[in-house]
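Asker: sequence unknown, structure follows:
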């Protein structure tokens, strides 16, 4: 879809705890299935101000907060970036990571901004690029606004995917979907490389 990115002028909305109503930090961390030794490298695609990034930090060795907008990183810096977080300004379709470099990745309410578009080869979607940078067996967790929602919050419904469309994109990119839920306003998908 990728119609637009989140407006940094409205970034205060990204720090609202009511976001946990759509995806709790416990559910996100559990779905990532990180090792107990906290040594894994995880990426947050569309990290914004680091709201969900900060929730994953205690469970990972390194977290890479990836956002297309440097303004979002500036806001994250103002809030305070944890020591084990690296800020990466990049398009999810063209990531500056090596093949299999990440152990896990996630996207919270941003999948609609990059899925189905981009790709370092100019042909494939960003989900193919995500598969490239994840190690075999690595998980990609997606919580996003659903096209089946009413559109009262989040982006316009026309800019969203539903669960089945997201699953189709991920499977076409080589992921095996291990969980896919359609919720009243969002969907939640857990996929393995």
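Answerer: On my side now, so go ahead. Quantities reported herein were computed from a predicted structural model and do not represent experimental measurements.

Asker: CA atoms for contacts and neighbours, from now on please.
Answerer: Noted.

Asker: show me the contacts for residue 53.
Answerer: If a contact means CA atoms under 8 Å, 6 or more residues apart in numbering, then residue 53 has 44, 47, 63, 65 as its contacts.

Asker: Among the residues you listed, the buried ones, what's the PyMOL command?
Answerer: Only the buried entries of the contacts of residue 53 go into this PyMOL selection, using 16 or more other CA atoms under 10 Å:
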select buried, resi 44+47+63+65
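
Asker: Now, the contacts of residue 53 that are in strands?
Answerer: Residues of the contacts of residue 53 located in strands (DSSP state E): 44, 63, 65.

Asker: what's the helix or strand for residue 135?
Answerer: strand 134-145 (DSSP states H and E).

Asker: try this one next to it:
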């Protein structure tokens, strides 16, 4: 499952405001309760579509993406001052142990979710740090997003995050997507 990247030649598609019908800004913020003194990572930030929305609510926001070309697109578009660009795979993050107060993934969990990636998230999140995920569901209709065969169900995502030491506080399957809120609980 997953482990692919979004085609940078289609990066303009990531700037489509209709994406909010699957995950609103308020819903995203509720998944990881950001505060202006916190350090947070956007996992699979792409063009910064959701990064821009979160930036006003945190102190430092790391835009993490495996494709430097996505960061180039985002830089050209213009990024808030508190956003720092990080080219990295989620399974090998350049942060210290417990450095992050929170992390979130918007429609990218299916691209990186693995035991190694979730163990790495557990390493870089502070105890009680929150992980928020909104992603395409394997149980979805498949009318948008990647093929359902490349997606995780909520149950699969819950299993993966629990195995990495997270306590799931909330999860919900929806028509096409799922949301998940988990707290790192070493």
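Answerer: Looks like it arrived, so ask away. Note that this is a predicted model, so its numbers are computed, not measured.

Asker: follow-up on the earlier one: show me what the strand holding residue 135 of structure 1 is in contact with.
Answerer: Here strand 134-145 of structure 1 has contacts from 23, 28, 31-33, 99-112, 154-155, 160-162, 185-193, using CA under 8 Å, 6+ apart.

Asker: on that earlier part again, show me which pair in the contacts of residue 53 of structure 1 is furthest apart.
Answerer: 47 and 63 (10.4 Å; CA to CA).

Asker: Kindly calculate the angle that whatever helix or strand comes next after the strand holding residue 135 of structure 1 makes with strand 134-145.
Answerer: Of the helices and strands lying after strand 134-145 of structure 1 in sequence (DSSP H and E), the nearest is helix 163-172. In terms of direction (axes from the mean of the first three to the mean of the last three CA atoms, to 10 degrees), helix 163-172 of structure 1 departs from strand 134-145 by 170 degrees.

Asker: In structure 1, what residue corresponds to residue 64 of structure 2?
Answerer: Structural alignment (TM-score structural alignment) places residue 64 of structure 2 against residue 66 in structure 1.

Asker: now the helices for structure 1?
Answerer: If DSSP state H is used as the criterion, the helices of structure 1 fall at 25-32, 53-56, 70-79, 111-114, 126-133, 163-172.

Asker: Tell me which of these approaches residue 19 of structure 1 most closely.
Answerer: Short answer: helix 25-32, nearest of the helices of structure 1 by CA to CA, at 9.7 Å.

Asker: Residue 116 of structure 1: what's its closest spatial neighbour, skipping adjacent residues?
Answerer: residue 125 (4.3 Å; CA to CA, 6 or more residues apart in numbering).

Asker: how close does the equivalent of that neighbour over in structure 2 sit to residue 125 of structure 2?
Answerer: Here residue 125 of structure 1 is matched to residue 116 in structure 2, going by TM-score structural alignment. Computed as CA to CA, to the nearest Å, the residue 116 of structure 2 to residue 125 of structure 2 distance reads 14 Å.
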